[in-house]
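1. Pasted the sequence and its predicted model underneath.
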Amino acid sequence: MASDAPLPSSFDGDEDFYSEDRLGKLTRRLREEPLIPLGCALTVWALVGATRSIRRGDHAKTNIMFRRRIYAQGFTLVAMLAGSMYWQKDREKRKEFEGVVAERQRVEKREKWLRELEARDEDEKAFKAMMERRRNAEKEGSNIKKVIGEAKDDVGKRLGESTRQDARAAGQVEQSSVMEKEKEEKGVLQAVKDLIGWK
């Protein structure tokens, strides 16, 4: 894996070298190789002169201007080759630096992607834990309902047994009057309230 530190360069103290826009790059290149724009200007001057001499019908002047155009183009090519040879080391350093920056950006992008995946995984785990807690709470709620139902059934059975025992002891189930039944029901209700703990 590549180191995070950039490779050493003779441009380490020059921030403009690393952070330049297109216009800055163009002006820097014009300052580094001023002969190329001069050769381009001479070529254009020769072509304009040839065009004017063609319109006037001066064939001798036209041939001279076309020869000058060829010389200007040759001069421009020689200036380009000489400039590229002279600035080759600096351009290699720039390419090297750009490669290191691209590698660092790739590593940062990968790490950011991994962090995002980890965050999504944590969110998913938290969601699953929340759903599990909700299921457990629902199970506990159904268990509580089941216990309450069993308690109600148990209370009903006990009430039924106590009512039968009371009726046998009295021996007056068939002969009791309406008033006695009301008293008996009040007694049963009181017994139920006492069992449940109702005040």
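-> Right, received. Where do you want to start? As the structure is a computational prediction, the values presented were derived from the model and not from experiment. Numbers count the residues shown, from 1 in each chain.
2. For the rest of this, base every contact and every neighbour count on C-alpha atoms.
-> Will do.
3. dump the residue contacts of I196.
-> For I196, the contact set (C-alpha atoms under 8 Å, 6 or more residues apart in numbering) comprises V155.
4. Quick check: it vs K157, distance?
-> 13 Å (C-alpha to C-alpha, to the nearest Å).
5. what about the helices in the protein?
-> 15-18, 22-32, 35-56, 59-86, 88-170, 178-196 (DSSP state H).
6. Minimum distance to D4: which of these has it?
-> Closest to D4 of these is helix 88-170 (C-alpha to C-alpha; 6.6 Å).
7. Which strands or helices does the closest one pack on?
-> Contact partners of helix 88-170 among helices and strands, from 3 or more C-alpha pairs under 8 Å, 6 or more residues apart in numbering; DSSP states H and E: helix 178-196.
8. how far off helix 88-170 does the helix it packs on point, in degrees?
-> Between helix 178-196 and helix 88-170, the angle comes out at 150 degrees (axes from the mean of the first three to the mean of the last three C-alpha atoms, to 10 degrees).
9. second one coming, line it up with the first:
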Amino acid sequence: MSGDNPLPSSFDGDTDFYSESPTQKLLRRLKQEPLVPLGCLATVAALIGASRAMRVNDHARANIMFRRRIYAQGFTLFALVVGSAYWSRDREARKEVEGAEKERVARERREKWLQELEARDEEDKAERARRRARREERGGTGVVEAVERAVEGKAAQLEEKGDEKKGGIMDSVKGLWGGK
């Protein structure tokens, strides 16, 4: 697989194969391995026959039905193993597609998250600019304005450095009074 293509390299153009509902999956599996449900039905029929024979006290018939149940279960198990071996390539392609779909969803989620962060950053910068403009209109020389400028200056320094250990607002305020 390469790039943004969520389909496997063995993609044959059958998009229904790669996007199906649970009902469609059940029907596909019944068509692929019809002997498994047939074996299950034979097992259930043998159990029903054995229970009826036991109710009428026909032990010979019950034993025959129990043997048929064992044969039906063996047949079902054989059908499962053979079908599993036969359809293994199909399952590998399906797993590949599901993995690619999960990667695509994770990539989209990450991109949305980054866009949200960028939007919040832009809003924050715009708010800072509005505050700065209001301060300049008032000729702001108060203590609050001095602290805000110091905090913004410290934040700008940390952004320029790209420092991993960015200080918080309290660290910036402590820096104004000579603290560490």
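-> That came in fine, so what should we check first? In this text, all values refer to a predicted model and were calculated from it rather than measured experimentally.
10. So after superposing, what's the score?
-> The TM-score (TM-score structural alignment, normalised by the length of the second structure) is 0.74; 138 aligned residues with a C-alpha RMSD of 1.2 Å.
11. Take the helices of the first structure and write them to TSV, including distance to A5 of the first structure.
-> Formatted as TSV, the helices of the first structure follow (distance: least, C-alpha to C-alpha, whole Å):
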stretch	distance to A5 of the first structure
helix 15-18	15
helix 22-32	25
helix 35-56	36
helix 59-86	28
helix 88-170	8
helix 178-196	77
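12. Nearest to S9 of the first structure, out of the ones you listed?
-> helix 88-170 (6.8 Å).
13. can you pull the contacts of the residue minimising distance to the centre of the first structure?
-> Centroid-nearest residue in the first structure: E116, 5.5 Å away (criterion: C-alpha atoms, centre = their mean). Counting by C-alpha under 8 Å, 6+ apart, E116 of the first structure makes contact with nothing.
14. residue in the second structure matching it?
-> Using TM-score structural alignment, the partner of E116 of the first structure in the second structure is E116.
15. before we move on, what about A5 of the first structure?
-> In the second structure, the residue paired with A5 of the first structure is N5, using TM-score structural alignment.
16. sorry, back to before: tell me which of the helices of the first structure approaches P8 of the first structure most closely.
-> Per C-alpha to C-alpha, nearest to P8 of the first structure of the helices of the first structure: helix 88-170, 8.9 Å.
17. tilt between that closest one and helix 59-86?
-> 60 degrees.
18. what separates helix 88-170 of the first structure from the chain centre, distance-wise?
-> 23 Å (C-alpha atoms, centre = their mean, to the nearest Å).
19. now stretch 60-76 of the second structure
-> 44 Å.
20. what's the answer for stretch 144-156 of the second structure, then?
-> On C-alpha atoms, centre = their mean, the centre of stretch 144-156 of the second structure falls 42 Å from that of its chain.
21. How about stretch 24-39 of the second structure?
-> That offset, for stretch 24-39 of the second structure, works out to 27 Å (C-alpha atoms, centre = their mean).
22. gap between the residue nearest to the centre of the first structure and D14 of the first structure?
-> Distance from E116 of the first structure to D14 of the first structure, counting by C-alpha to C-alpha: 35 Å.
23. Same question for L117 of the first structure.
-> 38 Å.
24. what do you get for Y86 of the first structure?
-> Y86 of the first structure is 19 Å from D14 of the first structure, by C-alpha to C-alpha.
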